[in-house]
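Undergrad: can't give you the sequence, but here's the structure:
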């Protein structure tokens, strides 16, 4: 608990400072604590400190952890690559899905939202690629396909479009990538004014993301510490 408390306080201080440097209200940036691979006890400890939003990147771990802390007032987010056959379970939980990057997944979540009786809040994930234009291999729709995918989400009764999400390319200055994301987000908002959120920034680049307009930063390592190496077959997304 003391380590977690110190870490989350330090991360929130970074968020506040970055927002002020960008001329923004610190309250306009939400902290999403990415608790993947960490025990439910850590989620409970952070919830006791006032942290409400938690992210997972594997459907089974999300469902198991949510059941273990079922009495707590927390909001779950899914930040990994979601398989269509897991969409219904994630929708029933009421999790926000940050990684809608293809039509087939959007339609599966749409059906799940209709069956659950409430729309699924989703972000369209953008592949920001790299300096030479190569795909980042972290999931995400190519930028040219994002407006049409956002149109599909916005027109789906079982979905609610929250905005865009992306991960900056590895090993590069994140500012140009986040600037491209901000420009694309502005284009999407021109057609869908409700899509006001931008999920971007992790432990190492949250300041650059906030400068570009991020409203949600996804932080794992800076709060929980370094994770153990994944076992074979684990699906670990670079979303912290």
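TA: That came through fine. Remember, predicted model here, so these are calculated numbers, not experimental data. Residues are numbered from 1 along each chain as shown.
Undergrad: CA only for contacts and neighbour counts going forward, please
TA: Fine.
Undergrad: what about the lengthiest helix in the chain, distance to the chain center?
TA: Of all the segments of type helix in the chain, defined by DSSP state H, the longest one is helix 2-21. Relative to the centre of its chain, helix 2-21 is centred 18 Å away, using Cα atoms, centre = their mean, to the nearest Å.
Undergrad: which elements pack onto that helix?
TA: Identification of packing neighbours for helix 2-21 by 3 or more Cα pairs under 8 Å, 6 or more residues apart in numbering; DSSP states H and E yields helix 40-48, helix 206-211, helix 221-224.
Undergrad: looking at those, which is closest to residue 125?
TA: helix 206-211 (14.9 Å; Cα to Cα).
Undergrad: still on that earlier bit, flag every buried residue along the longest helix of the chain.
TA: Neighbour counts over helix 2-21 (16 or more other Cα atoms under 10 Å) mark 4, 7-8, 11, 15-19 as buried.
Undergrad: heading C-terminal from it, find the next helix or strand.
TA: Where DSSP states H and E defines the elements, the next helix or strand beyond helix 2-21 is strand 30-34.
Undergrad: run through who's touching that next one.
TA: The contact list for strand 30-34, computed with Cα atoms under 8 Å, 6 or more residues apart in numbering, reads 12, 51, 53-56, 215-220, 223, 239-240.
Undergrad: how about a cut-off of 10 Å?
TA: Strand 30-34 is contacted from outside by 8, 11-12, 15, 43, 46, 51-57, 75-79, 199, 202, 214-224, 239-240, using Cα atoms under 10 Å, 6 or more residues apart in numbering.
Undergrad: what about versus this one:
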């Protein structure tokens, strides 16, 4: 089996999982976006996934993403992918990230929001990364601070708040984590009705996330396999 066939088979499996999860939750599978997490994989894999119909791709390190997105553009010059920054972002990397990312999914502080707003040359879509357990070592905005950060972002002209993102904490059942996020988003939408995106669920727990309203699942391993390249 060549790489294109391998990715096609993996994609079919992932799509089947999403469809089943949506059916069990009585949801339309068209409501759930598949975001391919391509960190540590080559641009050639991104090109193959694009050929298979995927258009949303995620990277977690600016120093890897910048050259990869440029290489992809040479492999598929007519392509129009949408790139997400999903990893922790230092404020001094904000300008670089805005050169390639269409959306930053890991905004967790007013300072980072301000840095992105200053760096953005066009209006930038963002998600607030929410920390369910407020563990400072894992990053994210504590769930209790979500309204304040959302209000701060909404006051900027350069950023557009599309919703939230989270990772289920270690030691907490994903269902518990995603249920807590779902409740927080319900309250958030009272003041920010356009914040409709819930990015939650990965290869191991996407079913639990879909059951609690996820509109975007971030899949790497189940789609691309074990990590092949050392991060630069």
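TA: Structure received. These figures come from a predicted structure and were not determined experimentally.
Undergrad: related to what we said a few turns ago, what's the mean distance for the longest helix of structure 1 versus structure 2?
TA: With mean Cα distance after the TM-score superposition for structure 1, helix 2-21 of structure 1 departs from structure 2 by a mean of 0.8 Å once superposed.
Undergrad: where in structure 2 does that helix fall?
TA: Using TM-score structural alignment, helix 2-21 of structure 1 corresponds to residues 5-24 of structure 2.
Undergrad: of the contacts of strand 30-34 of structure 1, buried ones?
TA: Using 16+ other Cα under 10 Å, the buried ones in the contacts of strand 30-34 of structure 1 are 8, 11, 15, 43, 46, 51-57, 75-79, 199, 202, 214-224, 239-240.
Undergrad: still on that earlier bit, adding distance to residue 141 of structure 1, write the helices and strands packed on helix 2-21 of structure 1 out as JSON lines.
TA: Shown next, in JSON lines, are the helices and strands packed on helix 2-21 of structure 1 (distance: least, Cα to Cα, whole Å):
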{"stretch": "helix 40-48", "distance to residue 141 of structure 1": "31"}
{"stretch": "helix 206-211", "distance to residue 141 of structure 1": "19"}
{"stretch": "helix 221-224", "distance to residue 141 of structure 1": "26"}
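Undergrad: which parts of structure 2 are strands?
TA: 33-37, 56-59, 82-85, 103-107, 124-131, 141-142, 159-166, 197-199, 216-219 (DSSP state E).
Undergrad: matching residues in structure 1 for the third one?
TA: So that's strand 82-85 of structure 2. The aligned range for strand 82-85 of structure 2 is 75-78, by TM-score structural alignment.
Undergrad: and the matching stretch, how far from structure 2 on average?
TA: Relative to structure 2, stretch 75-78 of structure 1 is 0.5 Å off (mean Cα distance after the TM-score superposition for structure 1).
Undergrad: how far off centre is that stretch?
TA: Going by Cα atoms, centre = their mean, where stretch 75-78 of structure 1 is centred and where its chain is centred differ by 8 Å.
Undergrad: any idea how far residue 185 of structure 1 is from residue 141 of structure 1?
TA: 13 Å (Cα to Cα, to the nearest Å).
Undergrad: the two - which one has more neighbours?
TA: Between residue 141 of structure 1 and residue 185, counted using other Cα atoms under 10 Å, the more crowded position is residue 185 (24 against 21).
Undergrad: contacting residues around the closest residue to that one other than its chain neighbours?
TA: Take residue 185 of structure 1 and drop its neighbours on the chain: the residue closest to it by Cα to Cα, 6 or more residues apart in numbering is residue 164, 6.3 Å away. For residue 164 of structure 1, the contacting residues are 98-100, 122-126, 146, 150, 181-182, 184-186, 188-189, 195-200, 214, by Cα under 10 Å, 6+ apart.
Undergrad: returning to what we had before: export the strands of structure 2 as TSV, with columns for distance to residue 27 of structure 2.
TA: Listed next are these as TSV, based on distance: least, Cα to Cα, whole Å:
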stretch	distance to residue 27 of structure 2
strand 33-37	13
strand 56-59	21
strand 82-85	24
strand 103-107	24
strand 124-131	23
strand 141-142	28
strand 159-166	19
strand 197-199	14
strand 216-219	13
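Undergrad: first-to-last residue distance for stretch 102-113 of structure 2?
TA: Stretch 102-113 of structure 2 end-to-end distance (Cα to Cα) = 15 Å.
Undergrad: corresponding residues in structure 1 for it?
TA: Taking TM-score structural alignment, stretch 102-113 of structure 2 hits residues 95-106 over in structure 1.
Undergrad: list the buried residues in that stretch.
TA: Buried-residue list, stretch 95-106 of structure 1, by 16+ other Cα under 10 Å: 95-102, 105-106.
Undergrad: give me the distance from that stretch to the chain's centre.
TA: On Cα atoms, centre = their mean, the centre of stretch 95-106 of structure 1 falls 11 Å from that of its chain.
Undergrad: what do you get for stretch 134-153 of structure 1?
TA: Taking mean C-alpha positions (Cα atoms, centre = their mean), stretch 134-153 of structure 1 and its chain are 15 Å apart.
Undergrad: span of that stretch from start to end?
TA: 26 Å.
Undergrad: check stretch 65-80 of structure 1 too.
TA: End to end - Cα to Cα - stretch 65-80 of structure 1 spans 15 Å.
Undergrad: got it, and stretch 88-102 of structure 1?
TA: End residues of stretch 88-102 of structure 1 are separated by 16 Å (Cα to Cα).
Undergrad: same question for stretch 202-221 of structure 1.
TA: 9 Å.
Undergrad: could you tell me where that stretch falls in structure 2?
TA: The aligned range for stretch 202-221 of structure 1 is 202-221, by TM-score structural alignment.
Undergrad: now distance to residue 69 of structure 1 too, for the buried residues of stretch 95-106 of structure 1, in a markdown table please.
TA: Rendered in a markdown table, the data for the buried residues of stretch 95-106 of structure 1 read as follows (distance: Cα to Cα, whole Å):
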| residue | distance to residue 69 of structure 1 |
| --- | --- |
| 95 | 14 |
| 96 | 17 |
| 97 | 19 |
| 98 | 22 |
| 99 | 24 |
| 100 | 26 |
| 101 | 29 |
| 102 | 31 |
| 105 | 28 |
| 106 | 28 |
